[in-house]
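In: after the sequence you'll find the predicted model.
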Amino acid sequence: MADVLETDLNSLPLDGWHRGRGGRMVPFAGYHMPVQYEGIIAEHRWTRTHAGLFDVSHMGQILAPLDQTEALERLLPGDLQAMSEARPKYSLLLNEAGGILDDLMITRRADGWYLVVNGATKHGDMDVLRAAGVAFTYLEDQALLALQGPEAVAVIAAHASGVAELGFMQAGAFSLGGTEAWISRSGYTGEDGVEISIPAAAAEAVADLLLADERVRPIGLGARDSLRLEAGLPLYGHDLDETTTPVAADLLFAINKRRRAEGGFAGADRILAELEQGPVAKRVGFTVEGRQPVREGARILDDEGNEVGRVTSGGFSPSTEAPIGMGYVAAHLGQPGTALTLEQRGKLFRGTVATLPFVPHRYHRKGKTA
């Protein structure tokens, strides 16, 4: 993003709101985005203990009529026919080679299929949908906020009656301080929390309403990245791309039983073959000895110095106070406990394959202890 001119960037509905609260703005996904306010580590820890407010309005929100189910199933490996209303599901937009064009959330609503896609890929995603004959509306005038952390639901429940009754991956329409909102109990931090779709014109009023609670602080992209890394969640464009299959990415849960049996989705031949035979490489998490993080692009070597993989995400974990990362290694090296050698700028580091997530998820699942 370093070569992007300031004048080429879009502004979020809350652009002035972020700047007025000290947000340091950087280019991301074609937008001016706040990377931090008081500091990444402080914001990370606040979200893990209280409630962090994230502006993710750069992401694409799309609504397709319910009669587009068959067309969507040609692109996504999920069983849309079996989906219940207001139960969001994680899914993948695939190409014919079985690669991942994007990862997304899809929900059956009374008014259609509601998709939330990544900001950097949203226009390309819509081109793919059009080429496949999928009818849809781009909800360009909707903002998207995420309130994450152990106190997040208590905060929003004070302004939106009924939200506290949602379980993880449940959603519904609510009145939030007089604003019509679509709220799902979901997020990408590993914490309990909600994502809130509202008209862009109401974004500032809703953000002020939530921030008025002393348990809430604004959180930037930096902490969002460290939180999702601790949670073992892949980031598109880094841990996932159009050359990566769902099997290699360890996202098998996104390919439902009926679809495995019937196929019929983009890249099914390759993906189903990998399911049966196993992938050549797989996504793993790893810890690193010492204190220095190993960053994206670092090589992963075997005992003889041969390259057997690459780091795709890396950083220092504020929760474990140690460097962690994710990457792809030859499948036979993917078992937890396997020793790895990591090479970054000519310096070698010792790593160990770890079980994901690095920090336990704290989603609110009904009938289970959070």
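Out: Nice, thanks for sending it over. Numbering: from 1, shown residues only.

In: drop to CA atoms for contacts and neighbour counts, all remaining ones
Out: Fine.

In: checking the residue nearest the centre of the chain next. Helix, strand or coil?
Out: Computing the C-alpha centroid of the chain and ranking residues by Cα atoms, centre = their mean puts Tyr188 first, at 4.9 Å. For Tyr188, the assignment made with DSSP: H, G, I helix; E, B strand; the rest coil gives coil.

In: next one: it from Leu233, what distance?
Out: 7 Å (Cα to Cα, to the nearest Å).

In: ok, now Leu80?
Out: 23 Å.

In: do the same with Gly162
Out: Gly162 is 28 Å from Leu233, by Cα to Cα.

In: show me what contacts the closest residue to Asp141 other than its chain neighbours?
Out: Distance criterion Cα to Cα, 6 or more residues apart in numbering; nearest residue to Asp141, sequence neighbours excluded, is Ala200 at 5.5 Å. For Ala200, the contacting residues are 13, 141-143, by Cα atoms under 8 Å, 6 or more residues apart in numbering.

In: now list the buried members of these.
Out: 13, 142-143 (16 or more other Cα atoms under 10 Å).

In: thinking again about what came up before, give me the more crowded residue out of Gly162 and Leu233.
Out: Legend: neighbour count by other Cα atoms under 10 Å for Gly162 and Leu233, higher for Leu233 (18 against 14).

In: thought the more buried one was touching Arg224?
Out: No: in this structure Leu233 lies outside contact range of Arg224 using Cα atoms under 8 Å: 11.0 Å.

In: overlap of the contact sets of these two?
Out: By Cα under 8 Å, 6+ apart, Leu233 and Arg224 have these common neighbours: Tyr188.

In: helices of this structure, start to end?
Out: Along the chain, the segments classed as helices by DSSP state H run 15-20, 40-49, 69-73, 122-131, 152-157, 203-211, 221-230, 257-262, 268-277.

In: distance to Val308 and mean neighbour count added to these, as JSON lines?
Out: Converted to JSON lines, these look like this (distance: least, Cα to Cα, whole Å; neighbours: other Cα atoms under 10 Å):
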{"stretch": "helix 15-20", "distance to Val308": "42", "mean neighbour count": "15"}
{"stretch": "helix 40-49", "distance to Val308": "32", "mean neighbour count": "21"}
{"stretch": "helix 69-73", "distance to Val308": "34", "mean neighbour count": "17"}
{"stretch": "helix 122-131", "distance to Val308": "31", "mean neighbour count": "15"}
{"stretch": "helix 152-157", "distance to Val308": "41", "mean neighbour count": "20"}
{"stretch": "helix 203-211", "distance to Val308": "46", "mean neighbour count": "18"}
{"stretch": "helix 221-230", "distance to Val308": "22", "mean neighbour count": "23"}
{"stretch": "helix 257-262", "distance to Val308": "29", "mean neighbour count": "14"}
{"stretch": "helix 268-277", "distance to Val308": "19", "mean neighbour count": "16"}
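
In: before we go on, here's another structure to hold up against the first:
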Amino acid sequence: MSDTETEIEEQAPEKLPLDAWHRAQGGRMVPFAGYEMPIQYEGIKAEHDWTRSSVSLFDVSHMGQLSMSGDNAAQELEKLLPNGIANLGEGKMRYSLLLNDEGGIIDDLIVTNAGPHLALVVNGACKWDDIAHLREHLPDEITLTHYDDFALLALQGPKAADVLESIIPGVGDLTFMTAGLFKFKDQHVWVSRAGYTGEDGFEISIHEGQVEDLANALVADERVKPAGLGARDSLRLEAALPLYGHDLSLETDPVSASLTFAIAKARRETGGYLGHAATISRLDGGSTHTRIGLALEGRQPAREGAFVYSGDEQVGHVTSGGFSPTLGHPIAMAYVQNPYCELGTDLEIEVRGKRLPAKTVPFPFVPHKYHRKGA
């Protein structure tokens, strides 16, 4: 075998536990985050619209599922994240950010107080770097476990609670950003009421040996259809949820990324986490660009990398963009110089040598429909 053939073999994407299942369901597979993943089944728009009206099943098993345990695990994790973890109640979830010394975003993640340990879900493309970062900075007394034999399914849509309650009783009592341990056919599964679509929904962590049984049980319900990466991306764009590697990177920070809610107010003064000095400097006016929303006229979308203009001056660039099936026109997220971020500002985006009119609009583009406590 030649060196080139060896390199290609080494770089071949991994297969999901449900790989054969996706193909049998008609999924078109593409490389993504080191895995072969379904981008669509019957079509991106059809899957997008079905998620908005009924329930879609997404396979997100490429994500990294980790746990941290040991004395003072929460306090040690707080040294790496800008928000509070030690005050997180059992079964509660929190969005957070891994930062470097300069306040750059290594990854965004979800932390859950799972009782005996902290559960972390990190992005698939970043998980090995995240694990290395955590191992480097956590003391030896903290045990970090990677559950690489567990799959993760996301059930998303307005009918998700009714569907999942019929299969896993008790999950309907969860509210947005809460989680718990349940049973599916006498097997323990970890269920959280969260997701990446802006719709109500759940993520179910289950051993790879039982995931096909769960997937089959879910799609046996006529309200549920499988959906791929394409619809997941258009839904998260409408929800204005940033995607690491596109809207977030080491070159972005919590302030410019419009994620200051992930910086605990108490810790803005006390600090104590990696990247604190740089983050506070930007909070005090040291950030020059901000992630904002743009609505475009017509039907031609602006994609990642397109330049944003005010008159003849280039004032920013698009990081995510596409046509919004729900709104019926293109939308985009972009980093734009602060003087041009005020809502209602008229700008232009250059697409294929042509300037498209755009206007700054608030996040999210489509209202979130999370099932919050007390709602």
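Out: Structure's in. What do you need? This one's a predicted model, so the numbers in the text were calculated from it and none came from an experiment.

In: overlay them and tell me the TM-score.
Out: Scored against TM-score structural alignment, normalised by the length of the first structure, the superposed chains reach a TM-score of 0.96; 365 aligned residues with a Cα RMSD of 1.4 Å.

In: may I see the helices of the first structure organised as JSON lines, with distance to Gly193 of the first structure added?
Out: Below are these laid out as JSON lines (distance: least, Cα to Cα, whole Å):
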{"stretch": "helix 15-20", "distance to Gly193 of the first structure": "21"}
{"stretch": "helix 40-49", "distance to Gly193 of the first structure": "10"}
{"stretch": "helix 69-73", "distance to Gly193 of the first structure": "28"}
{"stretch": "helix 122-131", "distance to Gly193 of the first structure": "24"}
{"stretch": "helix 152-157", "distance to Gly193 of the first structure": "5"}
{"stretch": "helix 203-211", "distance to Gly193 of the first structure": "13"}
{"stretch": "helix 221-230", "distance to Gly193 of the first structure": "13"}
{"stretch": "helix 257-262", "distance to Gly193 of the first structure": "29"}
{"stretch": "helix 268-277", "distance to Gly193 of the first structure": "33"}
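
In: which one, of these, ends up nearest to Tyr114 of the first structure?
Out: Closest to Tyr114 of the first structure of the helices of the first structure, according to Cα to Cα: helix 69-73, at 11.6 Å.

In: mean shift of that closest one relative to the second structure?
Out: Compared with the second structure after the fit, helix 69-73 of the first structure shows a mean deviation of 1.9 Å (mean Cα distance after the TM-score superposition for the first structure).

In: residue range for that helix in the second structure?
Out: Using TM-score structural alignment, helix 69-73 of the first structure corresponds to residues 74-78 of the second structure.

In: where do the strands sit along the stretch 251-370 of the first structure?
Out: 281-288, 299-301, 307-317, 322-330, 339-344, 347-354 (DSSP state E, counting those that start in this stretch).

In: turn those into a markdown table, including mean neighbour count.
Out: Formatted as a markdown table, these follow (neighbours: other Cα atoms under 10 Å):
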| stretch | mean neighbour count |
| --- | --- |
| strand 281-288 | 24 |
| strand 299-301 | 22 |
| strand 307-317 | 22 |
| strand 322-330 | 24 |
| strand 339-344 | 20 |
| strand 347-354 | 18 |
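
In: out of these, which gets nearest to Gln148 of the first structure?
Out: Closest to Gln148 of the first structure of these, according to Cα to Cα: strand 307-317, at 17.7 Å.

In: distance between that closest one and the chain's centre?
Out: Between the centre of strand 307-317 of the first structure and the centre of its chain there are 18 Å (Cα atoms, centre = their mean, to the nearest Å).

In: where does that strand end up in the second structure?
Out: Taking TM-score structural alignment, strand 307-317 of the first structure hits residues 314-324 over in the second structure.

In: what sits up against the matching stretch?
Out: Identification of contacts with stretch 314-324 of the second structure by Cα under 8 Å, 6+ apart yields 234, 237-238, 246-247, 289, 299-309, 329-337, 340.

In: by how much does that stretch deviate from the first structure on average?
Out: Mean deviation of stretch 314-324 of the second structure relative to the first structure after superposition (mean Cα distance after the TM-score superposition for the first structure): 0.5 Å.

In: map Asn100 of the second structure onto the first structure.
Out: So, by TM-score structural alignment, Asn100 of the second structure is matched to Asn95.

In: and the nearest residue to that match once chain neighbours are set aside, what is it in contact with?
Out: Spatially, and ignoring its direct neighbours in sequence, Asn95 of the first structure is nearest to Ala266 (5.5 Å; Cα to Cα, 6+ apart). Ala266 of the first structure sits next to 74-77, 94-98 when contact means Cα under 8 Å, 6+ apart.

In: map Ala266 of the first structure onto the second structure.
Out: Ala266 of the first structure maps onto Leu274 in the second structure, by TM-score structural alignment.

In: do the same with Leu356 of the first structure
Out: Match for Leu356 of the first structure (TM-score structural alignment): Phe363.

In: tell me how far its match lies from Pro82 of the second structure.
Out: 22 Å.

In: and the two? Which one has more around it.
Out: Under the neighbour definition other Cα under 10 Å, Phe363 of the second structure and Pro82 were set side by side, and Pro82 has more, 30 against 18.

In: ok, and the closest non-adjacent residue to the more buried one?
Out: Nearest residue to Pro82 of the second structure in three dimensions, chain neighbours excluded: Ile263, at 4.9 Å (Cα to Cα, 6+ apart).

In: what sits against that neighbour?
Out: Applying Cα under 8 Å, 6+ apart, the residues near Ile263 of the second structure are 82-83, 254.

In: and if we set it to 10 Å?
Out: 81-84, 96-97, 254-255, 271, 276, 279-280 (Cα atoms under 10 Å, 6 or more residues apart in numbering).

In: and Gly222 of the first structure? What does it align with in the second structure?
Out: That one, Gly222 of the first structure, aligns with Gly230 by TM-score structural alignment.

In: for its match, give its distance to Tyr41 of the second structure.
Out: Taken as Cα to Cα, the span from Gly230 of the second structure to Tyr41 of the second structure is 10 Å.

In: what residues are shared contacts of the two?
Out: Glu47.

In: can I get the strands of the stretch 251-370 of the first structure in CSV including distance to Gly23 of the first structure?
Out: Formatted as CSV, these follow (distance: least, Cα to Cα, whole Å):
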stretch, distance to Gly23 of the first structure
strand 281-288, 31
strand 299-301, 34
strand 307-317, 21
strand 322-330, 26
strand 339-344, 31
strand 347-354, 34
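
In: for the ones you listed, which one sits closest to Thr121 of the first structure?
Out: Nearest of these (Cα to Cα): strand 307-317, 18.1 Å.
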